[in-house]
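> quick one, what's the 3D model for this:
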Amino acid sequence: MTDLIGRRLVLAEDDEDIRETTALLLTRHGFTVTAVQDGVEALTAIEQEHPDAVILDIAMPRLDGLALVRRLGDSAPPVIFLTARDLPSDVVHGLSLGADDYIAKPFDADVLVARIEAVIRRANRGAAPEEPIDGVTLDRHGKAVYRDGNAVAVSATEYRVLEALLDNRGNVLSRSQIVDLAWDSSWQDDRVVDTNVQRLRKKLGPDVIETVRGFGYRIPRVPL
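Next up is the predicted model:
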């Protein structure tokens, strides 16, 4: 079970079927969802409800998702674009405006939930730059990893895999979910996850990342 049950979301989607289906699946995962059909209604809901995260389509009537993010500015809660626009230039533009994540339709429900949980956790960490993992410290500001206070050299991909698992600590992530979270792309061979996990274990210790046979990997909530 997620430790984010009851977290408030605003979902803005002008397609009624997609809106209702997405709201239902998020509700089933324990979120409290306010579903609206355009950017103007989303703006009102955000101002009134102060949600933990906002899920926005881009192409919406009256006020589109991009314009809404611009209007919210630095006061915006964590924002995830959920849109059919999947060109690299679209992704770059959306993130450059200040969105915390960008997911193209059609989407995997488990990946969507995992990414919502990740952006909420990052927001809740505030200014704290370090997070301990049973003797391992992840410095998110400096993109650095330490073991018992000593710096450990990790590659960019190893860091992203470790961060993805930490953002979902206690939850089992499949290899394909880790690929989606760490690379934001489905072209990667799932075996690249195994390679990076093996390297992280050699550098950080065998008990930092647990294998759940038949399912994937996780960082346990309680140290092994």
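
> only C-alpha atoms for contact and neighbour calcs from this point on.
OK.

> could you identify the longest helix within this protein?
Longest helix in the chain by number of residues (criterion: DSSP state H): helix 109-125.

> got the buried residues for the following helix or strand past it?
Next in sequence after helix 109-125, counting helices and strands by DSSP states H and E, comes strand 130-133. Residues of strand 130-133 classed as buried by neighbour count (16 or more other C-alpha atoms under 10 Å): 130, 133.

> could you also give me the structure for this second sequence? I'd like to compare it with the first:
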Amino acid sequence: MGNEKPFVVVVDDDESVCRAIKRLLRSVRFATESFASGEELLNTLASMPSYRPACVILDIQMPGLNGLEVQRRLAGSGLPVVFITAHDDVDVKEQALLAGAVGYLPKPFDDELFIRTVRTVLESTTP
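So this is what the prediction gives:
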């Protein structure tokens, strides 16, 4: 992954979840930023073409646009999406993975599994 810190964004309407995931990612030397909604992320991506995270960690259930809708709007961007969700619904999981998600983890998730999942995604997308 080179000398640059991988840049990962977290999108979750629960501020405490964002803080915890950011702390976890920073503990393994990842750069990270969080968004409280999918709309915030999409607006940032639209207004700043150079804004390019290596991976998006996305909650399924959020007010406004849910995670699946955000994923649909990211389609074609090349941004890998890993879903995190407190509601492990098999149909939703299948829908997310069929739409191109590269990971799907139910909350609460094991920290080591989460980091391993993100690292695998980053390694598979790094040229």
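
> quick one: contacts for the spatially most central residue of structure 1?
Nearest residue to the geometric centre of structure 1 (C-alpha atoms, centre = their mean): residue 115, 2.4 Å. By C-alpha atoms under 8 Å, 6 or more residues apart in numbering, the contact list for residue 115 of structure 1 reads 101, 181.

> now do the closest residue to residue 41 of structure 2 other than its chain neighbours against residue 22 of structure 2, distance only.
Once flanking residues are discounted, residue 41 of structure 2 sits nearest to residue 35: 6.2 Å by C-alpha to C-alpha, 6 or more residues apart in numbering. Using C-alpha to C-alpha, to the nearest Å, one obtains 11 Å as the distance from residue 35 of structure 2 to residue 22 of structure 2.

> hey, what's in contact with both of these two?
residue 10.

> which residue in structure 2 aligns with residue 75 of structure 1?
Counting by TM-score structural alignment, residue 75 of structure 1 lines up with residue 77 in structure 2.

> which of the three states applies to that match?
Assigned with DSSP: H, G, I helix; E, B strand; the rest coil, residue 77 of structure 2 falls in the coil class.

> distance of it relative to residue 54 of structure 2?
For residue 77 of structure 2, the distance to residue 54 of structure 2 (C-alpha to C-alpha) stands at 11 Å.

> compare these two (neighbour count), which wins?
Neighbours per residue, other C-alpha atoms under 10 Å: of residue 77 of structure 2 and residue 54, the larger number sits with residue 54, 22 against 10.

> counterpart of that one over in structure 1?
In structure 1, residue 54 of structure 2 lands on residue 52 (TM-score structural alignment).

> which residue packs closest to that match, ignoring adjacent ones?
residue 8 (5.3 Å).

> that neighbour and residue 55 touch, don't they?
No. Residue 8 of structure 1 is not in contact with residue 55 according to C-alpha atoms under 8 Å; the separation is 11.0 Å.

> which of these two has more neighbours?
Neighbours per residue, other C-alpha under 10 Å: of residue 8 of structure 1 and residue 55, the larger number sits with residue 55, 25 against 19.

> helix/strand/coil for the more buried one?
The three-state assignment at residue 55 of structure 1 reads strand, by three-state DSSP.

> do the same with residue 34 of structure 2
Residue 34 of structure 2 - assigned by three-state DSSP - is strand.

> if I look at it, how far off is residue 12 of structure 2?
8 Å.

> what sits in contact with each of those two?
Counting by C-alpha under 8 Å, 6+ apart, the contacts common to residue 34 of structure 2 and residue 12 are residue 18.

> structure 2: which residue goes with the residue nearest to the centre of structure 1?
Counting by TM-score structural alignment, residue 115 of structure 1 lines up with residue 117 in structure 2.

> follow-up on the earlier one: which one of residue 34 and residue 12 of structure 2 is surrounded by more residues?
Neighbour totals were compared for residue 34 of structure 2 and residue 12, and residue 12 leads with 27 against 21 (other C-alpha under 10 Å).
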